[in-house]
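Colleague: dropping a prediction and its sequence here:
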Amino acid sequence: MRKTNKMIFISLLVSVGLALSVIESAIPLPIAMPGARLGLSNMVVLVTLVVFGFKDGIKVGMLKSTVLMLVTGSVSSFIYSISGAILSCILMHMAYKYFSKVFSLIGVSIIGAAAHNFAQVSVAVMMLSNTRIYSYLPFLLLVSLFSGYFVGLSSTYIVENLKKNFRVLFSRQETI
């Protein structure tokens, strides 16, 4: 894939991640748990990790968090978001690269969702200087099982289609 095409595609992935984050913030969850989310935009990060690799995956995660901060104006949310994005990208990459025989994309996604929640709770503990906030983590980890499963299942279908279409799209473009 040419460098310009890749840059455009990465930019589109960041845009889709941003749009999913904004849409997701408007969807009410059936349970009232602060910080609990569906994690729809994490699909984009997981797909990027699988299709393009770690460097581009972490770029998409960090750019998505940064642009979301610029759109919403919430700097405190940015600190939680960027920490979760970095830790989840690192752990999803490690799980996918070194343990793909053990974990499917669903397992990788669940690891990413749990890492995201752990990072956010850890940031809250540091910001508020209160370790009792960790008592909230088991509830968030339970939610991350379900959200991670959904994100991983969706990502599996997206990755299959992208890989198939990339071969067709970019092999045709090279010959033109």
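Modeller: Cool, the structure landed. Residues are numbered from 1 along each chain as shown.

Colleague: going forward, measure contacts between C-alpha atoms and count neighbours the same way
Modeller: Will do.

Colleague: going by neighbour count, list what's buried in the host helix or strand of residue 151.
Modeller: In this structure, residue 151 sits in helix 137-175 according to DSSP states H and E. By neighbour count on 16 or more other C-alpha atoms under 10 Å, the buried set for helix 137-175 is 137, 140-141, 143-145, 147-156, 159.

Colleague: ok, now which ones touch the spatially most central residue of the chain?
Modeller: By C-alpha atoms, centre = their mean, the chain has its centre lying nearest to residue 42, at 2.5 Å. Residues near residue 42 by C-alpha atoms under 8 Å, 6 or more residues apart in numbering: 17, 61, 151.

Colleague: against residue 155, how distant is it?
Modeller: As for residue 42, its distance to residue 155 is 9 Å (criterion: C-alpha to C-alpha, to the nearest Å).

Colleague: on that earlier part again, and which of the contacts of residue 42 is nearest to residue 100?
Modeller: residue 151 (16.7 Å; C-alpha to C-alpha).

Colleague: not counting its neighbours along the chain, what's nearest that closest one?
Modeller: Excluding the flanking residues, the one nearest residue 151 by C-alpha to C-alpha, 6 or more residues apart in numbering is residue 43, at 5.5 Å.

Colleague: same question for residue 15.
Modeller: Nearest residue to residue 15 in three dimensions, chain neighbours excluded: residue 64, at 7.5 Å (C-alpha to C-alpha, 6+ apart).

Colleague: okay, pairing it with this:
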Amino acid sequence: MNTRKIIFIAILVSQAMVLSIIERMIPVSFAVPGAKLGLANIITLTSIYLFTFKEALSIVILKSIMTSFIAGSLSNFLYSFSGAILSFFVMYFLILLGKDKVSTIGVSIVGGVSHNLGQLIMASLIIHSFNILGYLPFLMIAGIATGFIVGVTVRFLLKHLNKIDINKNI
């Protein structure tokens, strides 16, 4: 991996961390308690489009670990990490299987719903009850709405980032 790519990955990890921390400070008054805007997913989805599987996954893992060290707790890490990992894999394979058939908006919506599902699965494992999965339909609505916004943002962002040659040696 060249220096330019390492620097770009480091910038994306730090941006994802900042977006996560800012999102925690925003008093979101969704109709669905616990729903978030998913701002860091902008970086995750952008990374999937720009980098290899391993590089994009490293961005997701580093963001989750480092954000939890700075502004979180173990429970925050477990919920965030489980949602982020499930969302990453679902979005990655959706793009891999249907790159020309699914837009960034569609991938992002599926990612938002997957993130919520991952968090609810972790919660059900922690409390030893799958009854909490009954909350999924409400979180799906929030995931669809926020996934749409993230997808539009990523579509715009990719138009500009594709002009940058991150593989060029400096």
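Modeller: Structure received. These numbers come from a predicted model, not from an experiment.

Colleague: re the thing from before, where's the residue nearest to residue 151 of the first structure, which helix or strand?
Modeller: helix 42-52.

Colleague: spit out the contact partners of the aligned partner of residue 43 of the first structure in the second structure.
Modeller: Under the alignment (TM-score structural alignment), residue 43 of the first structure pairs with residue 42 of the second structure. Residue 42 of the second structure makes contacts with 16, 150, 151, 153, 154, as judged by C-alpha under 8 Å, 6+ apart.

Colleague: also residue 105 of the first structure?
Modeller: So residue 105 of the first structure contacts 96, 152, 153, 155, 156 (C-alpha under 8 Å, 6+ apart).

Colleague: and the fourth one, what does it touch?
Modeller: Meaning residue 155 of the first structure. 43, 44, 46, 47, 105.

Colleague: residue 6 of the first structure: which of those is nearest?
Modeller: residue 47 (14.0 Å).

Colleague: please report how far the closest one lies from residue 116 of the first structure.
Modeller: Counting by C-alpha to C-alpha - residue 47 of the first structure and residue 116 of the first structure are separated by 16 Å.

Colleague: likewise for residue 73 of the first structure?
Modeller: Residue 73 of the first structure is 21 Å from residue 116 of the first structure, by C-alpha to C-alpha.

Colleague: equivalent analysis for residue 79 of the first structure, please.
Modeller: From residue 79 of the first structure over to residue 116 of the first structure (counting by C-alpha to C-alpha), the distance is 12 Å.

Colleague: which one of those two has more residues nearby?
Modeller: Using other C-alpha atoms under 10 Å as the criterion, residue 79 of the first structure and residue 116 rank with residue 116 on top: 28 against 17.

Colleague: who's in contact with the equivalent of that one over in the second structure?
Modeller: Aligned by TM-score structural alignment, residue 116 of the first structure pairs with residue 115 of the second structure. The neighbourhood of residue 115 of the second structure, defined by C-alpha under 8 Å, 6+ apart, consists of 82, 83, 84, 85, 86, 87.

Colleague: ok, average deviation of the strand or helix carrying the second one from the first structure?
Modeller: Assigned by DSSP H and E, residue 83 of the second structure falls within helix 74-98. Taken against the first structure, helix 74-98 of the second structure registers an average deviation of 0.8 Å after superposition, with mean C-alpha distance after the TM-score superposition for the first structure.

Colleague: against the first structure, where does that helix fall?
Modeller: Using TM-score structural alignment, helix 74-98 of the second structure pairs with 75-99 in the first structure.

Colleague: buried ones in the matching stretch?
Modeller: Buried, per 16+ other C-alpha under 10 Å, within stretch 75-99 of the first structure: 78-93, 95-96.

Colleague: what sits up against it?
Modeller: With C-alpha under 8 Å, 6+ apart as the test, stretch 75-99 of the first structure has contacts from 45-46, 49-50, 54, 57-58, 61-62, 65-66, 68-69, 103-105, 108-109, 111-120, 123-124.

Colleague: recalculate using a threshold of 7 Å.
Modeller: If you take C-alpha atoms under 7 Å, 6 or more residues apart in numbering as the criterion, stretch 75-99 of the first structure is touched by 49, 54, 57-58, 61-62, 65-66, 69, 108-109, 111-113, 115-117, 119-120, 123.

Colleague: centre of the chain to that stretch, how far?
Modeller: 7 Å (C-alpha atoms, centre = their mean, to the nearest Å).

Colleague: now do stretch 41-59 of the second structure
Modeller: Centroid displacement of stretch 41-59 of the second structure relative to its chain, using C-alpha atoms, centre = their mean, is 9 Å.
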